[in-house]
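> coords please:
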Amino acid sequence: MTKRIGVPKDLRDFTEVFAAAGFSCYFVGGAVRDSLLGRPVSDWDAATDAKPEQVRRLFKTVIPTGVQHGTVTVRWRGSSIETTTFRVDGEYKDGRRPESVRFTSELEEDLSRRDFTINGMAVDPRTGEVVDPSGGLADLDAGLIRAIGDPITRFTEDGLRPLRAVRFAARFGFAIDPATLAAIPATLARFRLVSAERIRDEFTKILVSDRAGEGVLRLDETGLLAEFLPELSSCKDVGQGGPHRYDVFRHLVAACDAAPPDTVIRLAALLHDIGKPAKKTEGADGALTFYGHDIESARLAAEALRRLKYPNSVVDDVVLLVRHHMFDYSDEWTDAAVRRFVSRVGLEYVERLAILRLADTSGMGHGPADPRSVLPLIDRVEALRAKDQAFGIKDLAIGGNQLAEIGWPKGPSMGKALSELLEAVLDDPELNTERKLIDIAERIKGKYGVG
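Predicted coordinates:
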C-alpha cells in the first residue's frame, strides 16, 4: 500500500516554483522519517534536478552554502530550505566528503547515496506519496537502523556514520541491523579521521536522548567509545564493593540515565567517577577505597572534554560538578557549614550538584534515589539567601576600594584580607557590615605586613 504524508502548504508552494520552471523537487531525509514517525519536523530539506545556478535564478535570496556539492540554501517565506541537486558521489578520501559529485536527473540515484534506509526516503509534495527505494518504510515499522547498500562502503565513505547509527538507535529506541552493526568495528580506522567537533556533536545528541545509557553501551560494544573516550572505557570491570551493585562503568552509565537530559549534568554524571581506576586501593580486609578519586575524575574530565572541543563554559561547569560530587549533606550541618559549602561550590551550582548527587545514588543499582535526601539542603540555602547572607567575597559589605581607603595596597595581601573577612562572615553573618569589617581589617593589618 502506498504511504503518504502531509506536506505544509508553504512547502508545497516552494516546490511549485520548480515545477513551473520544468524541474522536479522533493523533500528528503529526516523530515520524511520524522513525519512518518509522527514526530515534529523543524527542517525540511529539498532535492531537485535543478542545478545550483538554476535554483539561483528561481528565487530572490539563495545562499551558496555548498555549491561544489550541489547545495544551496533558499530563503522562502521566513524559512531556510537547504536544497541539493540530485547527485551521485565520487570517491571519499577524507572520510567526510566526496572528492567530486556527478549531478543526475534521477531521484532514486540520489537517495541511494544516503546513509541509512530510514533517511533514504523522499516525499512527492504534490501527492504526499513516499518514495522508498531502499526499504526505509519496512525498517521504520521494524524499528531497525540499516545502512543503504553495503554498510562497509557507507561507513568508509563517512567515518561519522557509525556514530550516527548509534545515535539514531538511541533516539528512536531502534535496533541496529546485524550487518550494519558488524561493520562498525570493521571501519574504526575511518572513524579515527573524524574531527573532534563532529564526534562531540553526535555524542552530545546521544547523551541528551531518552536512551542515553543504551547509546553509551552500544558505543562501548562497537569499540567506538574507546576511540574517543578511553577514560570511560577504562572503568569497565573495576569493582567498587560497598553499596554498589555495578562496576564503575555500569554505575556511570546508570547515573547518566538517571540524570535529566541536560548536557552538563549528563556529562558530569557519566564522568564523575572516571578517576576511580587510578585511585583504587584494596585494604588488608579486602575493602576497596578510592581516596582522591573526585579530584582525579575532575582532572580526567577536563582533559577529555577539551580533547572533544567542548566549549570552555561546559568544561568548567562539568569539572566543578565532578570535583564536588562527593558532598554528604546531613541535618547536622550548621548554618555556617551550609554557607561554607555554598561559598566553596558557588550558589549557582548547588541545585545541579544536588541533582547529580541523586543521579549518582540512583546509579548504585538500588532504585531511584529519594529526593528528600537533598531537598533540605536546597531549602536551607534558599532560607539563607532570603536573609541576604553572604556566600562569597562579592557579597561582603566592603570591597577592595574600602580596604584601599584605610591603607591596604592592592595586590595579594588585599585578596587574602578579603578572604579572611569572608571566613569571619561565613561564621557570623552579623559581622557583614561596613563598620565591623573595617574594624577587622584594621586589626589584621599587622598579620599581612600592612602599615
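
> Could you use CA atoms for every contact and neighbour count after this?
Will do.

> measure Arg211 to Asp124 for me?
33 Å (CA to CA, to the nearest Å).

> Residues touching the helix or strand containing Val32, excluding its own?
Take DSSP states H and E as the rule and Val32 turns out to sit in helix 30-36. Applying CA atoms under 8 Å, 6 or more residues apart in numbering, the contact partners of helix 30-36 are 5, 40-45, 118-119, 121-123, 130.

> For the comparison step, fold the sequence that follows:
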Amino acid sequence: MEPTSGINAKALTPELRRMVQNLPESLLKIVDWFEEQGHSVWIVGGAIRNALLESPIVEYDLATTMIPEKMKMYPDMIPTGEKFGTITFRSKGDFYEITTLRTEKGYGDGRRPDEVEWGLSLSVDLSRRDLSMNSMALDVKKGVYYDPYGGFEDLKRKRICAVGEPKARLSEDALRILRTYRFMDQGIAGVWIPEPNLANALRSTRSMLSKIAGERVWSELKRILIGKNASRILQQMADDGILRQIFNFDWMLDDYRISLLDSLEGDDVLDRLVILFHDAPITACEQASKSLKLSNQEKKTLIFRHRCLGHIPELLDSTLRIHQYVLGNWAQQHLRVEALFAPLNQGGHSKSEIHECISRSEELVTSPSSKSLATGDWIMSHTNVQQGPKLGALKNWLHREQIARNLTDLEQIETLLCTLSWHEDEFAHWPKLQFP
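Okay, here's the model as predicted:
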C-alpha cells in the first residue's frame, strides 16, 4: 500500500513553490539520500504553515517511511529521540529532525503516548497532529502537498481548528492547550479565534495542565509572553482559567494592566512575567518559579525584579549610581516599568518624577570600573579589623560609598575611611550596597 493512499495530492500553491525553490542545499541533500534508499520523505508541520502564511521559516521537520534503525545508516546522525522514532540528521552544518511515520495508542498520563508503532500511512501520521494548520505534508520530489484536514483553508479563513475531535486531541497531550493559545497570536495578522468546539475544549481540559512538567509549560509560556499580541492572548487565558491553572493564583487583570505588555520595550520574558505578577505577593512569584522549574538564575532575577516594583531611587546622583550598579542592565528598564504603572499608583510616584529619574540616570557620569577597590587585606591593614562579619560589613559600606561618590582610586577610599564611624562594635545598621 502506498503511504499516501487515502489522501489526495494537491498542486503546490505559489507560496509553497517559492519555499521549494529556496530550500537549503543541506535539506535537499537529505531528501536525495532518502530517495536513494528507496524511502519516501516529506516536509511536515510548521515549515509548510509558515510558508503559506508568508512568515519566516525557523526550521524544517521531516517525516519518513524509514524506521529509526535504518535511519542510523546516515553518515552523520544523532539518535536524539529514537524511542519515539526521531533521528537528527546533520547536513552541511545544519540539523534536521526526521521522524518515522507512526501510530500512537493511549495517552494515559495526558503527556505522551503509551505505545508507539511505526507506520506506513502518511494519512494516519497526520491524523495524530494537534491542529489542521500543522497537519500538512509536502513531497519535494513530486512537487505536491497533502492536506487531509483542510489546514490551508483554515489558514485562509484565519481560524484555528483541531484535527478530529478537539477534546480528545487536547487530552492526548495537555501541552497542546498552550500551543493553541500560542497559535492564536499571528503577529501583525492579529489574533485568530479557535472554532467554538475547540474553544470549549480548551476550558474543559485545562485541569490536565497539572500533569505537564513545569519545564514544558514554561517553554510554551515564554513564547506566548513575547508574542506581538501577548496582552490579548494572556487576557483570554485569564478569562478561560488557564493562568489560574498554571499559577494557582487568582488573576485580576484589567484592560490597562494587561495592555502594558504591549507598551513594554524589548522582549525580555522575565520583564513580562514581572508585569503579570505586579499585584501578586512575592510568595506567588516564588511558587511560580518553583512550579515552572525556572533556572536558578531566572528565579533569582524574577524575584529580585518583583521586589524592586514600587521603588525608585531618590533624585540624587549618589542614589541613582547605586540604583544603576545594583540593577545593572535592567536599571533603565526598571524605571520604564515603573513609569508604565504610575497611573495606577495612587499616592505613589508620579510619571513625571519617574521620567526625571530616567533623564538624570542617562546623563549620570559613572566610573567605568565598579569593582570594589578596597580588598579585605587592604581594610585589615588600615583598620586592624580582623576577618569576620564586621570586616564584610565595612567592605560593603566602603564599596557602597565608592559607587555613590564615583571614587576611582584607593587614595580616595583611604580619605573616605577616615570620615566613617567604623570603630563602633555595632555594625548591623551600617549602610549597605543594595536596592531597594
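
> one step back: what's the PyMOL line that selects buried ones from the contacts of helix 30-36 of structure 1?
Buried subset of the contacts of helix 30-36 of structure 1, written as a PyMOL selection, criterion 16 or more other CA atoms under 10 Å:
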select buried, resi 5+44+45+118+119+121+122+123+130
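
> And the contacts of helix 30-36 of structure 1, which is closest to Lys236 of structure 1?
Proximity of these to Lys236 of structure 1 (CA to CA) peaks at Ile118, which lies at 33.1 Å.

> Without its sequence neighbours, what residue ends up closest to the closest one?
In space, and not counting its chain neighbours, Ile118 of structure 1 is closest to Gly136: 4.3 Å by CA to CA, 6 or more residues apart in numbering.

> Tell me the counterpart of that neighbour in structure 2.
Counting by TM-score structural alignment, Gly136 of structure 1 corresponds to Gly151 in structure 2.

> what does Ala170 of structure 1 give?
Using TM-score structural alignment, Ala170 of structure 1 sits opposite Asp185 in structure 2.

> ok, that match touching Ala230?
Yes. The criterion here is CA atoms under 8 Å, and Asp185 of structure 2 meets it with Ala230 at 7.2 Å.

> For those two, indicate the residue with more neighbours.
Between Asp185 of structure 2 and Ala230, counted using other CA atoms under 10 Å, the more crowded position is Ala230 (24 against 21).

> Quickly note the distance from the counterpart of the more buried one in structure 1 to Leu219 of structure 1.
In structure 1, Ala230 of structure 2 lines up with Ala212, judged by TM-score structural alignment. Plainly put, Ala212 of structure 1 is 11 Å away from Leu219 of structure 1 if you go by CA to CA.

> farthest-separated two in the contacts of helix 30-36 of structure 1?
The farthest-apart pair in the contacts of helix 30-36 of structure 1, when distances are taken by CA to CA, is Ser42 and Val130, at 18.6 Å.

> What is whichever strand or helix holds Glu35 of structure 2 packed up against?
Using DSSP H and E, Glu35 of structure 2 maps to helix 25-36. Packing contacts for helix 25-36 of structure 2, counted by 3 or more CA pairs under 8 Å, 6 or more residues apart in numbering; DSSP states H and E, involve strand 41-44, strand 86-91.

> And the helices in the stretch 251-400 of structure 2?
255-263, 269-276, 282-291, 296-308, 317-327, 331-341, 351-363, 376-383, 389-405 (DSSP state H, counting those that start in this stretch).

> The spatially most distant residue from the centre of structure 2 and Asn396 of structure 2: what is the separation?
Relative to the centre of structure 2, the most outlying C-alpha is that of Asn384, 50.7 Å out, by CA atoms, centre = their mean. As judged by CA to CA, Asn384 of structure 2 and Asn396 of structure 2 stand 17 Å apart.

> ok, now Thr86 of structure 2?
Taking CA to CA, one finds Thr86 of structure 2 at 54 Å from Asn396 of structure 2.

> Then Gly151 of structure 2?
Distance from Gly151 of structure 2 to Asn396 of structure 2, by CA to CA: 62 Å.

> and Met184 of structure 2, what is it in contact with?
Counted by CA under 8 Å, 6+ apart, Met184 of structure 2 has contacts 160, 191-194, 233.
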